[in-house]
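> With the input below, show me the fold.
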Amino acid sequence: MKLVEVLHMNGGIGDISYANNSLVQVPNFIEKNKGNIYMSSTSPPSVIKAYYKQYENDFSNFLKYRSEELMKGGKMVLTFLGRESDDPSSKEGCYIWELLGMALNELVIEGLIEEEKVDSFNIPNYTASPSEVKYLVDKEGSFTINKLETTRVHWNYASNTNNENIYNNGGYNLSRAIRAVAEPLLVSQFDPKLMDLIFQKYEEIVSDCMSKEKTEFINIIVSLTKKT
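Predicted coordinates:
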């Protein structure tokens, strides 16, 4: 039985509590990530490298501390947003933030946000690949991997409810979910009075994207056992 089938038995993917993808801090960049707020195809290689190094440190510490809480032979199942591609800047892991960056850059064009503020703002998050997860679990050494797999969930998926309005308004649902995560970070860099406008633009961009493209989140699910 696949891990995702077990999770479905326990209430469905909509009820899963995600492990935190957030980094402890924004990586230290040698170069500015100009025009972006996360990794993208236009980010300098040093930015991609800095994001991975920060993730390597944070995820290794996470495994270390969790191993101290578990008895020998104890098990842990993690699920978090990731990517299947080996390219850290692929759309699989970065698109939701790329679209938010587009909303911010529209406000730069309109003269409501300074370009420098966008260039110096970066989301402290990392979406890993299965190969990266496996490498870091093996390298840290506290756990063995029982199973490691990925699943796909369409951006429209909000919860295991039959309310069609929720599924038919995916742009609104996604923008609301991302706002809950990103707004506390955005208000530290941009005028709090602009938040409604930022996420109104974001909703419009997301809705347009969802009408033209196949938009899916990649979930990574890994079952671990603490080494004896």
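> Please count neighbours and contacts with C-alpha atoms only from this point.
Noted.
> Surely G74 touches K226?
Yes. Using C-alpha atoms under 8 Å, G74 is in contact with K226, at 5.4 Å.
> the more surrounded of the two?
K226 (20 against 14; other C-alpha atoms under 10 Å).
> Assess the claim that the more buried one and N146 are in contact.
No. Using C-alpha under 8 Å, K226 is not in contact with N146, being 10.4 Å away.
> run this one through as well so I can compare:
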Amino acid sequence: MIPGGCMVLTIYGRDENNDSSVKHSPTIWEFFGMMLNDMVLEGLIEESKLDSFNIPFYGALAEEVRDLIQAEGSFTIKRLESFHVSWDASIDDRYRDTMDKYTKGKFVAKRMRAIMESILARHFGDEIVDVLFQRFSIKIGEYMETVNGEYNNHVVSMAKA
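Alright, predicted model coming up:
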């Protein structure tokens, strides 16, 4: 990249207010963990498979993103903002209010399935995937009926130093 060239990144992160002293709302990833744990308790998944399943994931604070970019030194931050996006944000507004909780849950689950299916099938086996996402869609739908589940994103605009 040439000096002065610009780049904009959107990064999944966490909110400054989401710490242990504030009431915690589960992330969508934590719902996956709950579903997998339930399936272990019911004997549908071997506990050893769950114990060996690891997807390293860290949602950085906006301040951490800023500090890392500044410490690396290759870019100058022009703007850094955080915003929330509802888990069902890509549902057309004309239909969102008329959908029942299970339809919304299925919609969110399909998006997550596109991301996670191959990883889960490879580790746990194809036979659990349909059951897992069916349960996931119900749990997410019920949760979203009372709480607006949200992703926290950071958008950073920067220029090559």
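> where does the TM-score land?
Comparison of the two superposed chains (TM-score structural alignment, normalised by the length of structure 2) gives a TM-score of 0.86, and 156 aligned residues with a C-alpha RMSD of 2.3 Å.
> Report all helices and strands that the longest helix anywhere in structure 2 contacts.
Criterion DSSP state H: the longest helix present in structure 2 is helix 101-124. The helices and strands touching helix 101-124 of structure 2, judged by 3 or more C-alpha pairs under 8 Å, 6 or more residues apart in numbering; DSSP states H and E, are helix 129-146.
> Just give me the match in structure 1 for C6 of structure 2.
In structure 1, the residue paired with C6 of structure 2 is K75, using TM-score structural alignment.
> which one is that match nearest to, not counting chain neighbours?
Take K75 of structure 1 and drop its neighbours on the chain: the residue closest to it by C-alpha to C-alpha, 6 or more residues apart in numbering is T225, 4.4 Å away.
> tell me which residues in the longest helix of structure 2 are buried?
101-102, 104-110, 112-113, 117, 120, 124 (16 or more other C-alpha atoms under 10 Å).
> got the residue ranges for the helices in structure 1?
Using DSSP H, helices in structure 1 cover 3-9, 45-69, 91-109, 115-119, 130-140, 164-168, 170-186, 195-212.
> Show me which positions of the first one end up buried.
By neighbour count with 16+ other C-alpha under 10 Å, helix 3-9 of structure 1 contains the buried residues 3-4.
> Could you check how many residues crowd around D88 of structure 2?
By other C-alpha under 10 Å, the residues close to D88 of structure 2 number 19.
> I'd say it and V108 touch.
Yes. With contacts counted by C-alpha under 8 Å, D88 of structure 2 reaches V108, the gap being 6.1 Å.
> Now which residue in structure 2 aligns to the residue nearest to K75 of structure 1?
That one, T225 of structure 1, aligns with A159 by TM-score structural alignment.
> so who does that match touch?
Residues counted as contacts of A159 of structure 2 (C-alpha atoms under 8 Å, 6 or more residues apart in numbering) are 3-7, 75-78.
> okay if I get those residues as CSV plus distance to Q134 of structure 2?
Listed next are those as CSV, based on distance: C-alpha to C-alpha, whole Å:
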residue, distance to Q134 of structure 2
P3, 50
G4, 48
G5, 45
C6, 42
M7, 39
F75, 44
T76, 45
I77, 42
K78, 43
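> buried subset of the residues you listed?
6, 75-77.
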